[in-house]
Every structure is written in C-alpha cells, then in structure tokens.
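> What follows is a protein structure lacking sequence information:
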C-alpha cells in the first residue's frame, strides 16, 4: 500500500491525513500484505519541529494528538493486548492446535472490525465500536506473571490497556521528577525531543521473577529505544522472554536483524507484535526540505475568539480515592468505583453549570489512562453528547490547517508539573483549527496538582494550562484529583502492591 495523495482516503469525502506530508516531502508508507490493519488506517503524518527527524507518525487510535472516541482508544489497546497474549501463548507453548486456529481467526476478525470502524466517520461509529468491543471480550487472555512496561509519554495509556488485557503488573517510564523515589533504571530515546527516560518503581522486587517482560510503545521506526531498554533491564535482572508490542512496526530488515543479534547476544528470546506492519520511504534530503517547507508555510490563524469560562472540579480524598501513578508500578488500574465517582462529579458539574457539547476530555502528558476511563464513563452519563479524548504532549508539531494533514490546530502553554528538565512549553493539538472548537474541554492535570499551578504560568510569555484551554472552548473545566504519593519508606513494598483504588 503506497501513500499516494488519494490512495488512502478512508471515506469517500475525507482524504488520508498524511497526504500533505507525503506529497510535499516524498514520504511513502507501505503495509505488509499480511498486516492485521493497514498502516495508513492507523496513522497520519505531520511535520516535527525537531532537527533529528522531519516527520511524525500521528496515530488515529492513540488519542495523543488526534481526539478520538474513548471506546476506540480502549479497543485498540485491548486488541494489542490480545495480540501480545497470543504471542506469549505461542512462545510459552500453550494452547492446542484447534485453540490456536480459533484464536488466530478471532484476532483477524477483530482487526478487520477495527478497520471497519476507522473507515467510518467520527460520530457515526457507535454500532461498529460496540461490535468490536464484543469481539474483544471473547479474546481476553490473562498472563498475570508478565511485567508490562509502557513508554513515556506517548504510550503510558496504551501500556496500561495492554496490562489490563493481560491482568499483569504495569509500570511506565517517566520524565517526571519523583522526590523520595530514586530511579532504578534509565534509557535513551535518540530521536525524541526529550530523550531521557527513568524507571521509578517503589518496589525493589518489581523486576524479579522469571515471567515475560512486555514492552509497549505506540510505534517502532528503528527499534533503537527498545534495544536500549532491553539491555538496561537485562543487566538488572535477566529474563528469558521479551515481547515488544506497538500499534505499528516500520522497522527495516536491518533493524529487525539488530533485534535477532541482541537476542543471541543476551541468550534470550525477543518477539515482536503489532497491529500494523510495513515500512516507510523517506524522500531525499528530507530534513532540509522539511525546514524549507516549514519556513514557507503561512502561520495558522488563531482568530479572535473570546476566552471561555474557567471552572474547577476539585475532589478530596473522601470523594475519590487518591490516585497512584503507574510510573511507580501498579498491579491493577484504579478501580471502577473510583472512576465512576470522578465521572459522576464531573457530569454533575457540567450539567449544573450548563456546559455545552461536544465535550473534549484532555489528559496531561503521562496522565492518560485515568482521564480516558473517566471519559468513557462520561459517555453514559451525558447521553446525546459527543465525548472525545486526547492528551497534552511535549512534542513540538507544526500545525497546518488543511485537509490531508494530521494536526490542524495547536495550543501552547506552560507546564504545570515537576520534571527533571524544569518548567517548559507543552502542547495540545486539534482542539482548535477549522471546525474543531469543542463546547467544553475537561482537562485532567497530574493528580496532586494544586489549583495555582494551572492558573499561573510557570514560564514567562506562555499562558497557563487553564488559560490556554479556555481559549479553545466555551467552557474549560479543570479536574483536580488527590494523589497517592509514595514516601521513601514505601520503596521496600513488595512488587504486587495495590493500586490507588
């Protein structure tokens, strides 16, 4: 499958949102014939503000840069979890021949249904998503002995969804400062805008045991970050099996050979699974051509839109259980009682203050899963109101307000959280731009964030998180939740410690 300007239109009226970059920079995406889901269905393309890499693969199912239906995000994560479970079963010798055939058919059918969902327009996917969710419930397979690791910041929510599908312990890497909890490992992501990752489990036994280690990211272009991670983890506690999972895998043959060489060197097995597999072709001198293209682009007009109302939903520990971040390691996600309690409080606030739809729920950076789960619960509490979900990011992306491009609008604002590199600029995409102004934005800062951190900017010349969100909707509602913050003494707790539930 080739990314020609009209070849990837997912509907009759909407072009593929990678057309612009494909045309201007000569980027071509190809899906393997055996790919479960076509790569171009899973991603579009945008331009990075990054001297190391010109293009950005923008997921249609991750809800990092493109707001998506909560059920779609959860289904894509659950499907990837089912792919991982099948890979574990095959690697560990489980299942009969008939069972394996049935499992393969089930995975293929669910992947085909995901394609059906992606070929329908946002707002018209309800029945197709319900059918996909029902199929995924038949594919559930537990692997509680596994350790699932997600990558900050993009895949923290995706990793949690995979861990949920497996019933496994979960932890994600972080770029946040964690006073009182020292990192136990760290690795580098070479092409990123922020390269350093740290692992900050509160349990020194988090990596113990001989179960498989599952590494989850949104996409693999070269796999270098994964190689760095496996080396680091294997030096701490060797494991015999690593399963690497992503929404898309675009590694070259040479990059795949590096994985095989690493497995031989470490005397372990490394298995890779992804919903979409293929490769990417980059045009000649793509960095130089991208810089020229960006310089020539007209600025995206912000327009003269009056700021909307800014309000708060601030919950105490008596109203909602304190949230323990997955960066510290959790055996389970926040329970449904906690999620439902938060959703009820938010829904009541929206109704009392006469907030209008559509509603965009926005998580902040690494805080992805909890607001996703709340947004899913809000759909039932706000019947007839469209609810979409996305998150803020550190990634600097060039917005281009044109069809066939993945990022049509951008908000910039100051960080509100504590990170090793200090205060800085953060972004939210596709909340403004043509036809993208929601009625209400409900934003979830990191649990434990005080009110003044989201109303006062930490960086001169930048608006605060709250002020920026208020420019993009009639109403901006900031949800402040209590945090379960580990103390230094909690680092002696066992690996299977409870989550904040």
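Now that the structure is in, tell me what you want to look at. As the structure is a prediction and not an experimental result, all values here were calculated from the model.
> alpha carbons only for contacts and neighbour counts from here, please
Fine.
> Check which helices and strands the one helix or strand residue 428 maps to sits against.
Taking DSSP states H and E as the criterion, residue 428 maps to strand 425-429. Of the remaining helices and strands, those touching strand 425-429 by 3 or more C-alpha pairs under 8 Å, 6 or more residues apart in numbering; DSSP states H and E are strand 410-414.
> before we go on, here's another structure to hold up against the first:
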C-alpha cells in the first residue's frame, strides 16, 4: 500500500492521513482530509468531483458519475434500480442511473413526510443528521426484484449500506445489491465482515469504487477536533452587497425535478427537454461574460448540476456545488480543503438546524460571480436568508425556484399512465 498524501494541514496538525490502496484514479486525486466537530466522527473526506463542499466543473462531476456507472455495468447484472444516498450522493446516484439506463432511480431523503408517505427508513450512525427515509410516489416502484445499486460518495465502514439493504430486504427480497462509491476506505475487518452480513441478509452485496484506501485516525482525534475554537463563518466581502433577485424557472407539472419521489426510465426524455427549456430561460437572466456558480439546495443537486452543464455548453464559465446540513470545520490554510464557509437558517418551514455552504467560487477581484441558488417549491416557501448571506459574501445572487410534482401528484400521474 502506497501513501500519496501530500501532508495537508489536517495531517500536519492532527495526524489525519489518507492513504491510497488501489484503483484509478488515485484516492488522493478524489478526496482530501477535512475535519468536522462531530462527537461521532471527526474526519471528513472532501471530494473534488462531487460538487458538495468544493465547487466543481459540472462536466467533471457528470464524468465521475458515468465512470462509476461503467464500473457497475462491468458486473453484468442487467436491468437495475439505483438508490442514491442523501444528501451528498443524490446527483452522483442520478448520474450512475443515467449511465446504466436504470429502470428506476430514487434517493433517500431527510425531509419530513407523513408516515403514510414513507416506504422505508433507517439510520446513518456517524452522520450529523442520521435519519434517512425513502419516499417513492408508490410502493409499486419497488415491485420488481431487480438488483439495486446503492450509490454513496464514500464507504467508510459499510454499516449504512447494510442498514439500507436490511430495510429493503424486509420489504422486497432481492438476490443482488451493489454498493457503488467514489472512494472506499473500509479497513480489512470491515471487508472481512461484509460477507457474513450479506449471508445473514440472504443476499449478495458487491462493492465497487473508483479508488480504495485507508484513513489513519490518531487516538484522541475526536476530542482534539471538538476542542478547537468554533470556526469563523460568514466573513463579509469587501465588495458592497447586492440585493438578491428571484425568478421561477419553467418546469412541466408532470416531470419530477429530481429523485426524491422516484425517477423512472421513461421520465428521462422529458426531463432532458425540460432542462433545455429551463436553461434557456435562466440564460436570459445571466451575463455570459461573467462566471456563474450554480448552487443546489441540499438534496436538490442533480437538476442544478444539469443546468450548470448546459450553461457550460453555451460558453459560460460555470461551477456547481450545493448547500448542506453538515457542520464542517473551516480553516483558512492553503493545504486544507475547507477554507471559507457561510451559515444560515434552514429554508424548509419547520426546520430549525443551521445550514451551510463551503468555499464557494470567487473570480478575480474586478469580476462579480453570478450565484444561482436553485430551490424547490417547499424550500422557496420558507426562510431564504441564505440569499442575503451569500450576497454579503460578494455574489450577485439569483434565487431560482423550480416547481416539480410532489409524491401524491406523481402517484396520480403514473396511475393514469398505466
């Protein structure tokens, strides 16, 4: 096993180290060691190709998802369903589903719903927000026992993946599951135990990743990180703040804007057409001579990714990322991947915990970046202080709303289509 770590600040200060094991590209080309003040787990692998904590070229994000899809396809499982893990892998999972031409794509969600709308639920023990639910428009989406591909950005122990498999097996037995991730940093014990857990669940679970490695966590890391002073967030820009503007993007009432309630193979052609329609509308509000940062709202990542890609095809200098529930540790150091951060209230009505955006993307001092924050109808109806916070950070902010069908409407539409 060869280390390719370049002595990041987290390594120099705390001894947290990422080591490459196997795969192409190298692990440390995909992730860098970050920190979070979390009593469950203090380290955070910050991806350069996910578009969550680091603004990324949308073409690179899509390419990474398609590469992971090809790795899954090499297993020869045939027709599959794909399940993406919220919130970091919702767009990654959708890209994998696209590449596989999956029959159905669904991502887990942390958004609250009535009990009768929840198909399954489970927990992610190390996460800041642990509860996951599945909220398909109908249980019929899971009626066929096709292999399921579980997609996450990182597999650290495999526990969350197996918790998901266990919940799904209770509802519909399947013979095959694939756990697909950008990076797999399970240790030898986790890998050895996977076969026993698969046998207990009476199924086959295969792990696929673009790169594999190990995370060296020194003793006392959690205590040391939690003892740090709170990070400095919401540092104001020296540029005068602008006033955020709002617009509604055109979107067909019968086409899902993402995978929260299920996205079927037959949805793809109309979704692709809707992306073109919405991007043309957004294009008219933007200055093509200035950079654009397209920011998704938490789990709503795939549509803004596709819009960012479409803008790039029109010649815009574009980056993509999204807001998050996760409180990472910000420290301004050239060898640390989380240099700046902003916090703001949750947008969804009834939610109380803070939300965050990290790093962002700043152009040279004489150019103001156009930041487009894409929100769905529920988020648009709540607290949008995020727009003011990001405007104070020096961005020209446009809050763009897209109104796709909810689970009940999708169920009715699909019922009529049968």
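Looks like it arrived, so ask away. Remember, it's a predicted structure, so these values are computed and weren't measured experimentally.
> Can you pull the TM-score for these?
In this superposition the chains share a TM-score of 0.91, using TM-score structural alignment, normalised by the length of structure 2; 412 aligned residues with a C-alpha RMSD of 2.7 Å.
> in structure 2, what residues pair with the strand holding residue 428 of structure 1?
Mapping strand 425-429 of structure 1 onto structure 2 (TM-score structural alignment) gives residues 354-358.
> ok, back up a step: toward the C-terminus, what is the element adjacent to the strand holding residue 428 of structure 1?
Counting by DSSP H and E, what follows strand 425-429 of structure 1 is strand 440-444.
> Please work out which residues of structure 2 line up with that following strand.
Using TM-score structural alignment, strand 440-444 of structure 1 lines up with residues 370-374 of structure 2.
> Mean deviation, that stretch versus structure 1?
Comparison of stretch 370-374 of structure 2 with structure 1 after fitting gives an average deviation of 0.6 Å (mean C-alpha distance after the TM-score superposition for structure 1).
> in the stretch 1-150 of structure 2, which spans are helices?
9-14, 27-30, 58-73, 90-100 (DSSP state H, counting those that start in this stretch).
> quick one, which of those helices is nearest to residue 115 of structure 2?
With C-alpha to C-alpha as the measure, helix 90-100 is the member of the helices of the stretch 1-150 of structure 2 nearest residue 115 of structure 2 (22.2 Å).
> average offset between that closest one and structure 1?
With mean C-alpha distance after the TM-score superposition for structure 1, helix 90-100 of structure 2 averages 0.6 Å from its match.
> Can you check which part of structure 1 that helix sits on?
Helix 90-100 of structure 2 corresponds to residues 156-166 in structure 1, going by TM-score structural alignment.
> just stretch 319-332 of structure 2 next, same as before
Stretch 319-332 of structure 2 covers residues 388-401 of structure 1 once aligned (TM-score structural alignment).
> Between the two ends of the matching stretch, how far is it?
End-to-end distance for stretch 388-401 of structure 1, by C-alpha to C-alpha, to the nearest Å: 20 Å.
> hmm, back to that, out of the helices of the stretch 1-150 of structure 2, deepest packed?
Of all those, helix 90-100 carries the top mean neighbour count, a mean of 27, counting by mean count of other C-alpha atoms under 10 Å.
> Let me see the ranges of the strands in the stretch 1-150 of structure 2.
Taking DSSP state E, counting those that start in this stretch, the strands of the stretch 1-150 of structure 2 run over residues 17-23, 31-35, 43-47, 81-84, 104-107, 120-123, 131-134, 148-155.
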